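**Student:** Sequence first, then the predicted structure:
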Amino acid sequence: MDLPTKARVVIIGGGVVGCSVAYHLAKLGWSDVVLLERKALTSGTTWHAAGLIGQLRASANMTKLARYSAELYTGLEKETGVATGFRQVGSVSAALTDERLEELYRTAAMARAFGVPVEELSPFEIKDRYPHINLDGVTGGVWLPTDGQADPANIALALAKGARQRGAKVQERVRVTGIAKQGRRVTGVDWTSDDGKERGHIEAEMIVNCAGMWGHEVGRMAGINVPLHACEHFYIVTEPIEGLGQLPVLRVPDECTYYKEDAGKMLVGAFEPVSKPWGMNGIPADFEFDQLHEDFDHFEPILEAACNRLPMLAEAGIHTFFNGPESFTPDDAYHLGLAPQTDNVWVAAGFNSIGIQSAGGAGHALSLWMDSGEKPFDLGDVDIARMQPFQGNKTYLYERSKETLGLLYADHFPYRQKATARGIRRTPFHAQLLEQGAVMGEAAGWERANWFAMPGQEPEYRYSWKRQNWFDNAAAEHKAIREGVGMYDMSSFGKIRVEGPDAEGFLNYIGGGDFSVPVGRIVYTQFLNSRGGIEADVTVTRLSETAYLVVTPAATRLADQTRMERLRGDHQVVITDVTAGEGVLAVMGPKAREVMQAVSPADFSNKVNPFGTAQEIELGMGLARVHRVSYVGELGWEVYVSADMAGHAFEVLFEAGQAHGMKLCGMHAMDSCRIEKGFRHFGHDITCEDHVLEAGLGFAVKTAKPDFIGRDAVLRKKDAGLEARMVQFRLTAPEPLLYHNEPVLRDGQIVGYLSSGAYGHHLGAAIGMGYVPCPGESAAEVLASSYEIDVAGTRVRADASLKPMYDPTGARAKA
């Protein structure tokens, strides 16, 4: 077998994603690209994919990648001579409930913000677009004219041919049997031919895991975590239907079904609410173009609804009943990027039934990232670093995968929580909070109190696009923080200890703030990339001459710590995750000082403990450390207490708080307070592609210090001027709700979209934040315009501000 002994990169897996990565790396001019496929190209999942090409995804960048895929497939046939079968037939999504219709209308508004053509449809307009549909129960829908369908296998083969034409080596029937490692780097792969007659080793500078449903297993070989699990995916193909012409793709998510016309036949597929995991004992070694056992009983209810929705199906015979495996991730977003556990293993796997529409864009984005060493734009939605180590647990993946397949077509309500595989990571206060009526949500596996039920109220979510059943609860919690005192659990926030003789110098290199501060000082700042984009939004507390504590969001702790370790270089520092070692209770509100003074003999005055400082204290009969900072814009302390004394600390604080009207609060109240204060939310308002100055956070970057990452980009932006500004909006009507991605209209024209949204209970209306393009404009010129927000197709006037609408001077937190 003609395989090289050295390569710049070895790609493992020859499905559509692996072929796309090989194609795009070769297109960038990479030589020594080797793709190894255990059997035949496309023989895992790609060959049996439905081939739907949707262009609208849940965020602007994911939409950009999906649109890139469609554009790529359009030109691929001409480039390679391989027919991709891509047809832009459009798609219709039909709603059967008012809630689903609002979701579709909000989706349509989002499409307008992202530049995707879209049209809202009445039931009768749906019938015009799709005459075969039975309109019983249909409330309306949307039309996306640029959606399409394609031949999945041929797209992969075209990409493989394009890669070969540019010098890549694509080899079928070669199985990777081992991956050699040295420290945090892989050094090569061992391979054997399918017939076992040939073996070899390829020395590699890096590898890419594109192994699809084998991705978890290949990840373990490389020492990395790739959480995914295969599930059975069912569809039928009818006999030819006389006179059936080209049709749009039809989706009826309330019935879990999609419909695709193909060569005069109909394909009907399903994403049922409770799916069937498969491959619990591993994928069979000889799996190649295989089907799974039929389960007509499982599919029958779906088919019965489908025959009612499209009556012609009842007359058509079933030509094929198909059941094939596809891989699903714990959060229904695919895995892309550099694995946290190593410095040269990349991942593109776990595509949750949208591999064909995602493969072109995913291969493009990953190749740019691999080529430059930095993300080309924000890929936080799919970055493999978001996955927590425990999520590779096989029992967890089995339980969660029962839900994730069905979530593709479930109602995508705001604040919707996963129902399966819960309760794994609990803070030290978990049981005490449940006793007080906490209703838990999940973040990075952590169970977090999102809101507290009143006595007699059912402690669970009732989802809606309107005011949900916890709206008044969160309002009362918000009021307690603003007017009295509230306490909430912050234990899940990431805590990373940076310690060693070079700790100060190291942090001054990777962070924009000045860390040459006295012991006890807290620095709020950002870790930047070379473009001035925000890689992390942190508070850093100096614990001693040689030790600091970096506090970061729960979801990004692993990514932030990994980036720090990769940037460590010759600095003598030890970087340690200490998140689980301390519980953290935030005591916030105008009466917070009174509560703190009631539980400790320490001095909490501005003279001894001003804003931005920490001190060690006695608390009750135990010890704690208090940080005087606030994410809600009020006077308050974050109380850090070792896990062994956490239960005692809760009892002491909660009991003392009762005399001052203390209310336990959840994450929803914290979020509504932070957005009133204009505080940025990492991952939404600020990402790696948002310049720190345009985000309005220049005050946290100290350019007077030399040689920190991003310094030159900050100085360049100061000289060149801002291209955009982060603006806070308040709707002038009190009823509509904002979540994120709603279009922002400036003087009647869409100029952007909201990066985050929540209800401002103190300000009396929904609040949103988003970037407004303003090259060459002053702040006054930005604010001189009139603004509206598109809420599910209705334009609502909004007030705009560049300063926080609540307490713009920050006086309350420093009181």
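**Tutor:** Structure received. This one's a predicted model, so the numbers in the text were calculated from it and none came from an experiment.
**Student:** C-alpha only now, for contacts and for neighbours.
**Tutor:** Will do.
**Student:** in whichever helix or strand S401 is part of, what counts as buried?
**Tutor:** For S401, the host element (DSSP states H and E) is helix 394-407. By 16 or more other CA atoms under 10 Å, the buried positions in helix 394-407 come out as 394, 396-407.
**Student:** Ok, stretch 367-386 next?
**Tutor:** 367-370, 375-376, 378-386.
**Student:** Show me the contact partners of that stretch.
**Tutor:** 21, 24-25, 28, 61-62, 226, 333-340, 347, 365, 444, 555-556, 558-559, 683, 687-689 (CA atoms under 8 Å, 6 or more residues apart in numbering).
**Student:** Can I get the buried part of the residues you listed as one PyMOL selection?
**Tutor:** In PyMOL, this line selects whichever of these come out buried by 16+ other CA under 10 Å:
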select buried, resi 21+24+25+61+62+226+333+334+335+336+337+338+339+340+347+365+444+555+556+558+559+683+687+688+689
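**Student:** Got another one to weigh against that:
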Amino acid sequence: MTLPTQARVVVIGGGIIGCSVAYHLTKLGWTDVVLLERKQLTSGTTWHAAGLIAQLRATANMTRLAKYSQELYGALEEETGVATGFKRVGSITVALTTARHEELRRSAAMARAFGVEIDEIGIDDIAAKYPHLNTDGVRGGVYLPKDGQGDPGNIARALAKGARMRGARIAEYTRATGVTREGRRITGVDWTAEDDSSGHIACDHVVNCAGMWGREVGRMLGVNVPLQACEHFYIVSEPIPGLQPLPVLRVPDECAYYKEDAGKLMLGAFEPLAKPWGLAGIPDSFEYDQLPEDFDHFEPILEMAVTRMPALAEAGIHTFFNGPESFTPDDAYHLGQAPERENVWVAAGFNSIGIQSAGGAGMALAQWMDGGEKPFDLGDVDIARMMPFQGNRRYLAARATETLGLLYADHYPYRQKATARGVRRSPFHEQLDARGAVFGELAGWERANWIAREGQARSYDYGWGRQTFFDNVGDELHALRTGVGIYDMSSFGKLRVEGPEAEAFLNRICGNDVAVPLGRIVYTQFLNARGGIEADLTVTRLSETAFLVVTPAATRLADETWIRRHLHGAQAVITDVTSAEGVLAVMGPRSRDLLRAVSPNDFSSDAFPFGTAQEIEIGLGLARAHRVSYVGELGWEIYLSADMAGHVFETLWEAGQDHGLTLCGLHAMDCGRAEKAFRHMGHDITCEDHVLEAGLGFAVKTGKGCDFIGRDAVLARREAGPARRLVQFRLTDPEPLLYHNEPILRDGQIVGHLSSGAYGHHLGGAIGLGYVPCAGESAAQVLASTYEIDVAGSRIVAEVSVKPMYDPDGARPKG
């Protein structure tokens, strides 16, 4: 085997993902690309994939990538001469329950907002398009005429050939065995071939596309890639007489999908309780291998299937297949720059949607690598969302039993994972648990989402309507609006940035000016060169040389990584102190009274202005109080060393009994922030949302005396004017609920979709935020139109406002 000793990039893994990455890098002009595959191309997971290629995904950009994959696969054969087997056969998804039918109707509305062709169809249409289906119990469905299927192996080989045609070297039976490192960079990859030849390739970049080996390859590269292989089952029937080409059929309520192929019928399963595989490692010899049959495990799915598809009962089983696929802790794949290294990239863990995702994922990663910035928002799949502990093998095995089945489970709003829970607990966990808290999980943190009443079941009862916590949250928000409530914010990220150049450094990466007096709190964003929002945070000046950066829990690692990657030798040190401090938010018009009862400090506006932080005495201990609010009320966030957290909670709780104190959860916080039109990072604001169009221009200081990231883009947009505006909506009908992605109609035409949604208990209706195109228009012109929101196919009239509908002038937090 002869391979170059130098390459711009080494791609590890020759499944469809690795081939797509190599293909798209060479399309961008990267000629010195080397792909190493331990066995043959496609021999891991790709070769046995079902080859379903759908357009619609859960978010606009994931749909964008899936649509790109379809278009690419349709053109690959002409480019490379390799037949991909791609054909648009359409797809049908049917609902057997009222809840699933509601989900499909909401999905259809979302598809309209995303520009995906979709039809809601009834039982007669379903039977006409799929005559072999037993429609007993079917309530309705959706039909996507442009969905398709293809030959996974040949699609991968076509991508590989396209990469080779533009100069890539692809080495089969060649294993990456080790790496050399220098600081936070990989400088080269060692390889060994099956003919016993070996060598070393010095490189500028490495991409981990190792599929179900991705976690182990990640360890070799020094990066965390949490994924777990699971057994995945399907059967293929004997030829069925008269079976004609059919759409792909999904019956998620029976955990099943069906695909016609050459007169045979494939039945695949996403069973509720999955079987993790390879817990002791994947055998070195694994190549085009199958796993042992487990008919008992598959039998419940098959029993439902033969009733649903009578032709299956009459045909024999030609193939019973069990093959491994990799799944991630949250059922979203891993893509992007690994936080631990400057030049290691990841594209792995595709949760059984690798074929339909590969084209778009390869395109997006190649553009990211080539341009140095995400080409558009990829937060749903960014590898930086994964916390270090999630690479724990026991955690992955436990979570994987659930995540495979969740692909076909009802995708209810607020649905919580049931497995691998309790890993991260705040210092107040026991106190909250003792008082009825119902916990959800985010980034491993157990977070009190709502508080159950005495005698009320402490669990979620999922649905698309008002769930069991609806009235609880309404009462909690009422307390925050009219009295005083406390909720736990300990999970929010806390990063200490300190050093002689900390101020200058932070001013280079923050849009706002952090050169403020001691104790000031600055609301700001990290911007990219396009003026898009990479992070949404506060910066508190603790001393002349020390600042505290507070970020959302879900983006803590990503935000820390952004800071480190832009340090560029500045004399500053970044320390994650998230777990060192508990944080209690004390919010509401009576919050000042409660704090005066437990502290001798002066909480008046003259002594303690809004937007400042002070050290205070509280109970028998000490704390740091930050006068800010994410719910739009008078209040303080109380930062406590973990050792004093229990004492301070008990002190506040005891004193609070004389002040009507209500324990609240984070669902109430979200409702409060939605009423106040505060932006939610990852939904309302992302890396492709311009800070001015997001309505956050007040947090950008272009005249602060230094050239910060994104400054030119801010100045340019101020000159040109916004192309769209983030506005707030309230449904005039108090009954429907909003979650996100519902289409926005302006004067009867779809112009966008909601970026976030919640219920405004105080405002008396569902609240949403969303962007409206407005090039050349004033705010008054935008507001002069008639607006509706499409909720599962019903158009609901909505009020619209540029200013927050609750407390538009921001007087309440400053009172």
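**Tutor:** On my side now, so go ahead. Please read these numbers as outputs of a predicted model, since none were measured by experiment.
**Student:** Restricted to helices, list the buried residues of stretch 367-386 of structure 1.
**Tutor:** Counted as lying in helices by DSSP state H, out of these, are S367, L368, W369, M370.
**Student:** Report the separation between the counterpart of the second one in structure 2 and E373 of structure 2.
**Tutor:** Spelled out, it's L368 of structure 1. Matched to structure 2 by TM-score structural alignment, L368 of structure 1 sits across from Q367. Distance of Q367 of structure 2 to E373 of structure 2, computed by CA to CA, to the nearest Å: 8 Å.
**Student:** L528 of structure 1: how many residues sit nearby?
**Tutor:** 28 (other CA atoms under 10 Å).
**Student:** what's it in contact with, if anything?
**Tutor:** Going by CA under 8 Å, 6+ apart, L528 of structure 1 touches I510, G511, G512, I534, E535, A536, C688, V692, I709, G710.
**Student:** Where strands are concerned, which of the residues you listed count?
**Tutor:** The members of those that map onto strands under DSSP state E are I534, E535, A536.
**Student:** May I see those organised as JSON lines, with distance to A449 of structure 1 and neighbour count added?
**Tutor:** Formatted as JSON lines, those follow (distance: CA to CA, whole Å; neighbours: other CA atoms under 10 Å):
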{"residue": "I534", "distance to A449 of structure 1": "28", "neighbour count": "27"}
{"residue": "E535", "distance to A449 of structure 1": "27", "neighbour count": "24"}
{"residue": "A536", "distance to A449 of structure 1": "24", "neighbour count": "24"}
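**Student:** circling back: so how much does the helix holding S401 of structure 1 differ from structure 2 once superposed?
**Tutor:** Superposed on structure 2, helix 394-407 of structure 1 shows a mean distance to its aligned partners of 0.3 Å (mean CA distance after the TM-score superposition for structure 1).
**Student:** For that helix, which outside residues touch it?
**Tutor:** Residues outside helix 394-407 of structure 1 that contact it (CA under 8 Å, 6+ apart): 227-231, 256, 271-277, 280, 328-332, 352, 391, 418-421.
**Student:** out of those, which are buried?
**Tutor:** 227-231, 256, 271-273, 275-277, 328-332, 352, 391, 420-421.
**Student:** By neighbour count, which bits of the longest helix seen in structure 1 are buried? Give me those.
**Tutor:** In structure 1, taking DSSP H as the definition, the longest helix is helix 60-80. Along helix 60-80 of structure 1, the positions that meet the burial threshold by neighbour count (16+ other CA under 10 Å) are 60-70, 72-74, 76-77, 80.
**Student:** got it, and stretch 714-727 of structure 1?
**Tutor:** Neighbour-count burial for stretch 714-727 of structure 1 flags V714, K717, G721, L722, E723, A724, R725, M726, V727 (criterion: 16+ other CA under 10 Å).
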